[in-house]
Each structure stands twice: as C-alpha cells, then as structure tokens.
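J.: Here's a sequence, model it:
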Amino acid sequence: MPELPTLSTDEVRRYARHLSVPGVGEEGQRRLKGSSVLMIGTGGLGSPAALYLAAAGIGRIGLIDPDTVDRSNLQRQILHGESWVGKSKLESAAARLREVNPHVELELHSVRFTPENAMDLVSRYDVVLDGCDNFPTRFLSNDACFLLKKPCVYGSIFRFDGQVTVFAPHLGGPCYRCMLPSLPAPGSAPSCEEAGVLGVLPGVIGSLQAMETIKLLLGIGEPPLGKLLCYDALSTSFRSLRLRRDPACRLCGDAPTIHSVSNHETMANPSCEVPGNEIPAIDVAELSARINAGEDLFIIDVRQPEEEVEGTIPGAILIPLATLPERLSELPVDRELLIHCRSGGRSGRAVQFLHESGFPQAVNVAGGINAWNALKA
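T.: A predicted model of the protein is given here:
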C-alpha cells in the first residue's frame, strides 16, 4: 500500500472538523488526500458532488464534460454562474472548485465519455461518480467500472424523485445491468429537458453521492451495495429497495456475454437509438439558406409552448411532442417535414415516430433551436 501523503499546516486548519470525527481523523484525511475520483458530468448532480468532494480534500478529481454553460443550467447546476454562460463548463467548474479548495488537483477532460476512451479514463481513478443524464452513458460507466473493478456511485433524478446506490460487483453487490438489463425504448423515458426537475433535487442526490464516495474512500460505514435509496421530495420520505445480483446478467452474471465496453447499449446515442437506426438530418446552416431562398418549407417545432421564449425558427408550427400522435391528420404525407426541438433529442424521436406512422420524408433539424440561435448570434 502506498504511503499516505502528509497534511500541510494550512490543510490541518482547513480540515480541523474532519480531524475530530471518529473514523476520519488525521489518517482518514490523509487517505482522502491520496485518493482520486472521476466525475462524469458537471451538471445537476456533478455540481454539488464536486463541491463537497473538493471541500472534503479529495486529492485528485477528474472532471468530464465537453459542454458549455447554458442559462437554463443555472437553476440547478450550482457550480456555474451567470458570467460563465456560453463558456466551457469545465473551466467554470475548475474556477469554482479552486476557490473552494486550492489544494485539490483538478484534471479536466473536455471530451465525451465514449467506449473509445472509457477504459483509459476510469483506470486512472479510485472511484467513479456518475452524474450523467442518459442511459447509454450509465451503461458505459457501469461496464467500465465492472471490468476495471472500480466502484460506480450512481445517482438519478426525475422531477421530485431521486435515487442513489453504489454498483460494485467486486465488493459483493449487483451492477447497473442487474437493475436495468437493456435500453428502454426510445422516447419511453423523458429527459430532464422534457420532464423538468426541481432545482434543489439534484443538490440532495448529488450530496448523497458525495457522501457515499467519501465512505468508500475512507472504508467506513456501509455503502448501499444491493440497495437503491429512493427519495421522494413531495412526501419528504426515503425508502430502500433491494437490488439483487442477476445470475443471468450479461455482464456480471454466471455466464457473461459482454466482455467489452463497446456493446449494443453503450454505443447507442442519448435518445437510446442504436447504430444502424440513424435518422435523416439537416443542419441549421442549410435550413437557414433554404429559408432565405424563399423555399416553401413545412417546419414543426415539437417543444413545449413555454420554450418558445428561447427563440423560434421562422415559419415553424408548434406541435408539442406529446400531442404529435393526435395531430397527424394535420401533416402532409407527400412533403418534407423538418422537425426541431431545443437540441435535437425530442425532434429525433419525433422523426422516428413519423417514419413509423407513414411520413417517410420527416427530417431532424440537428442541434435544434440551440444550434439555430448560435448560428444567428
């Protein structure tokens, strides 16, 4: 076992309240300083978790996030502020975390977490904290952690409800695939963008993820292996569900068939469509050129009415995604239908649905209104 790092005079003062806690003390604080955590995402869950892990004195924190700060993030992603809108989330997070604790080493990975880089990234850290917002990335973090025998601290949120657990088969628990064996059908689970989330909720769940991470690194308490902690904000209640290892699990079961992070689930896109099911798309530059040329286009906006404040594409007809099935009679079968939403996810599902419903010329507007606004800025 490598020798634990020492604490400076400033660190002893900084962590004074930790040093007096049984189970932590000086040795525990030195253990935290010698530990490392990889955080997937610096959004709603990653924000509170990163703040508390940095404040706790985790020696090295890796942050993965290729995105920029959007104003709609600020309602819940407390790492970021108004002055960082439009700028890198990683740089925003790093600036804030350095203010919280300059003793923490930050490693910034401005990449998407993919099957190509997952094993390399996960191998560099002791624990992975999964703060992502889509199923393929959850499968990927789970699979990489299983193959490398690293604990994966899982959290998820939906409106007023949240969940937390630790997936670590090498410590005696099940894996994520034991709970969810395969991808849900495209569109069956709405994103936070579509369903909404109370801004305080990820603060609760992300903080619990930070707590479980610290417990794992210190080797204290009982991590929720085989236990899914469920929080209901409306009833102010917690309950635990038992998660059992599935002997038939394709990853951690008795006869596994998954031996790589490149597989059906991890290679799907965030809307849960797998490779081979790509939908036709048009970029906003081409769309703008066609509008300027005076083409008679049939553009459909599948966002919610309240989202129109973020901008509109000229001539677009508002048909929220949930109402699309009942409004098919309003759409021409023999014309190209250009579908957009906020960023391309909902419109992609709308295009897939339209193809299945007899509208073969439906096309996705890649990037949605976000890309359109960026083009026009």
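J.: contacts, neighbours, all on C-alpha from now
T.: Noted.
J.: For Leu90, grab the count of nearby residues.
T.: 24 (other Cα atoms under 10 Å).
J.: and it, what is it in contact with?
T.: Thr42, Leu63, Ile64, Asp65, Pro66, Asp67, Leu108, His109, Ser110 (Cα atoms under 8 Å, 6 or more residues apart in numbering).
J.: And this one, please, so the two structures can be compared:
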Amino acid sequence: MALTNEQIERYSRHILLKEVGVRGQKKLLGAKVLVIGAGGLGSPALMYLAAAGVGTIGIADADNVDITNLQRQIIHGTEDIGKPKIESAKETINALNPDVNVITYHEFISSENILGIIKDYDFIIDGTDNFAAKFLINDACVMAEKPFSHAGILRFQGQLMTYVPHKGPCYRCVFTEPPEKDAVPSCKEAGVIGAMAGVIGSLQALEAIKYILGIGELLTGNLLTYNALTMEFRKVPLPKETSGCAVCGDHPTITVLKDSNYEPPECQI
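T.: Model prediction:
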C-alpha cells in the first residue's frame, strides 16, 4: 500500500521521525484500536489516534452527551448535547481525518458482548471510570490475549498502566478485586479537573501508537501516576510474579466472564 501525496503531507511530521517513517505510518493506517468509553479519557485518546492515522477506530459507549461532560470530554460540543456519544465522536473524527474508518457500538460492555467486540482489534483503551468495567475489560483482554491500556483519573490525580499478554502483570494482578461499593468516590461525586483527562488520555493514545509501531518502552510492569497539583510523575514498578493471579496466573480461577463477578457500570469519566 503506497501512501498518497495527501497522506505524505498530512503525516509528514511522523514520517520525519526515524522511529516511524513511511513504514511506520503504514502500520498505523493498517491498525485497529478500540476505545471503550467516549468520555474524558476516551476523548483525547480518540482524537490523537485519529490524527495519527490509525486506520480503524472502534468506539463503545451507551451514553448520550450531557452538558456536564463538556468540561473535559473535548470530542463533544455544545451542539451535541443529547446526542449519543458514539455519533458525536464519530462526526468529530470524520471531520478531523477522512482516512479513519470509525466503527461504533452503542451499548455498555458486558460479559455477553465484550469478547465479540474486542476480537478484531489490535489494542484496547479503557476509558471507563467504574471498577466493574475495568475488571471486565482486564479479564476479557487477558482471556482473548489482547493488549490494553488502563487509566483512571480523579480530582487532580491520574494513573495508567499497559498490559501486554505474557509480558507483565494485568490489572487484576495489581488490584485483585473491585473495592466495596461506595468505598471509592466517582468523578461525579468527587470532581475532576478537566485537563487531567487530556494528560492521561493522550498518554493512553501514545501507548497504543508505540505498541503498533513496536517502538520505545511501554508501561508494561509499571504504574505511571501523575499529580497535577505538584506536577510530579512517578513510575511505580509492579509485581513481576503473576503466577497466582486469578485470571492470568498459572492456575486461573476466573475462566469464564460473568456479570455476577462485577458491579454494574454507573458512568463514564
């Protein structure tokens, strides 16, 4: 597949990078990335994936745009209030880059549909803000051997990690089980600074791009935390021993996805 003259011009700043070049840009154009949640994290991730020329982008979200979303969910605008987020996000992506094929899923992920949704994608981005969804995404990606980026934000803090099959711990290796209901406040309850979503969501897109290109060091085996008030990033090494994990260990006890293992999802970031 040869790049068109327009593509060479559009992606010229990528092509100048020795780590990318024409070959790397072709990899991006041939790649498929799924973003679960078109909210605070999903918005910048989707926009930078689209701008980078990722050829197929999937968006899974069942919510509609609400005025309270607009403080951080930059892929949506005031005129989109009331519209399904997948439609608003798709329109923004199509306006940004016509190279991108956008596939939408207007539904919440569940044990019934997640394996069918993720099966055709090269990389998954978790843009949700509830533990039910995060553990479900983790367990499904481990079972399907799909790499994914986890992230979470609250108030002025954020964190992210990347799972690559057979190359490091999964989300459940680190956090084991969802916390008890109401033990951790949601962004709806505790608030979140809007730009935090931009910082962390952009890093998720960067992890996906690096994975596709096969360059640099991914956040595999590390949790990256960010405090916006002190402007401090910390890379925290994660346990290397994963044999006892309930889903990715040597003797997994979670071998089938069941919604009874999770609390129902409440909202997107």
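J.: I'd like the TM-score for the two structures, please.
T.: TM-score for the superposed pair, counting by TM-score structural alignment, normalised by the length of structure 2: 0.96. Supporting figures: 266 aligned residues with a Cα RMSD of 1.2 Å.
J.: just to revisit the earlier point, tell me the buried residues within the contacts of Leu90 of structure 1.
T.: Among the contacts of Leu90 of structure 1, those classed as buried by 16 or more other Cα atoms under 10 Å are Thr42, Leu63, Ile64, Asp65, Pro66, Asp67, Leu108, His109.
J.: quick one: what's aligned to the second one in structure 2?
T.: Right, Leu63 of structure 1. Residue pairing (TM-score structural alignment): Leu63 of structure 1 is matched to Ile59 of structure 2.
J.: try the last one
T.: When structure 2 is aligned by TM-score structural alignment, the residue opposite His109 of structure 1 is Tyr105.
J.: Also Glu11 of structure 1?
T.: So, by TM-score structural alignment, Glu11 of structure 1 is matched to Gln7.
J.: Show me the buried ones among the contacts of Leu90 of structure 1 that map onto strands.
T.: Assigned to strands by DSSP state E, the following of the buried ones among the contacts of Leu90 of structure 1 qualify: Leu63, Ile64, Leu108, His109.
J.: out of those, who's nearest Glu222 of structure 1?
T.: Ranked by distance to Glu222 of structure 1 (Cα to Cα), those are led by Leu63 at 26.1 Å.
J.: how near is the closest one to Leu38 of structure 1?
T.: 6 Å (Cα to Cα, to the nearest Å).
J.: same check, this time on Cys152 of structure 1
T.: Computed as Cα to Cα, the Cys152 of structure 1 to Leu38 of structure 1 distance reads 10 Å.
J.: Leu198 of structure 1 against Arg159, yeah?
T.: Yes. Using Cα atoms under 8 Å, Leu198 of structure 1 is in contact with Arg159, at 5.7 Å.
J.: Show me the strands in structure 2, by range?
T.: Going by DSSP E, structure 2 shows strands at 32-36, 56-60, 101-105, 123-126, 148-154, 157-163, 222-227, 232-237.
J.: For the spatially most central residue of structure 1, which residues are in contact?
T.: Closest to where the C-alpha atoms of structure 1 average out (Cα atoms, centre = their mean) is Cys132, at 1.5 Å. Cys132 of structure 1 makes contacts with Ile40, Gly41, Gly43, Leu45, Arg138, as judged by Cα under 8 Å, 6+ apart.
J.: distance from the lengthiest helix in structure 2 to structure 1 after superposition?
T.: Longest helix in structure 2, counting residues (DSSP state H): helix 194-213. Here helix 194-213 of structure 2, set against structure 1 after superposition, deviates by a mean of 0.4 Å using mean Cα distance after the TM-score superposition for structure 1.
J.: Give the aligned range of that helix in structure 1.
T.: Helix 194-213 of structure 2 maps onto residues 199-218 of structure 1, going by TM-score structural alignment.
J.: Ok, stretch 137-152 of structure 2 next?
T.: Against structure 1, stretch 137-152 of structure 2 falls on residues 141-156 (TM-score structural alignment).
J.: Repeat that for stretch 224-236 of structure 2.
T.: Taking TM-score structural alignment, stretch 224-236 of structure 2 hits residues 229-241 over in structure 1.
J.: ok, and for that stretch, which residues are buried?
T.: For stretch 229-241 of structure 1, using 16+ other Cα under 10 Å, the buried residues are Leu229, Cys230, Tyr231, Ala233.
J.: which residue lines up with the residue nearest to the centre of structure 1 in structure 2?
T.: Under the alignment (TM-score structural alignment), Cys132 of structure 1 maps onto Thr128.
J.: Return the distance of that match relative to Asp61 of structure 2.
T.: Relative to Asp61 of structure 2, Thr128 of structure 2 is positioned 9 Å away (Cα to Cα).
J.: which residues do the two both contact?
T.: Common neighbours of Thr128 of structure 2 and Asp61, using Cα under 8 Å, 6+ apart, are Ile36, Gly37.
J.: Tell me who's in contact with Asn101 of structure 1.
T.: Contacts of Asn101 of structure 1 by Cα under 8 Å, 6+ apart are Ala54, Ala55, Gly57.
J.: Lovely, talk soon.
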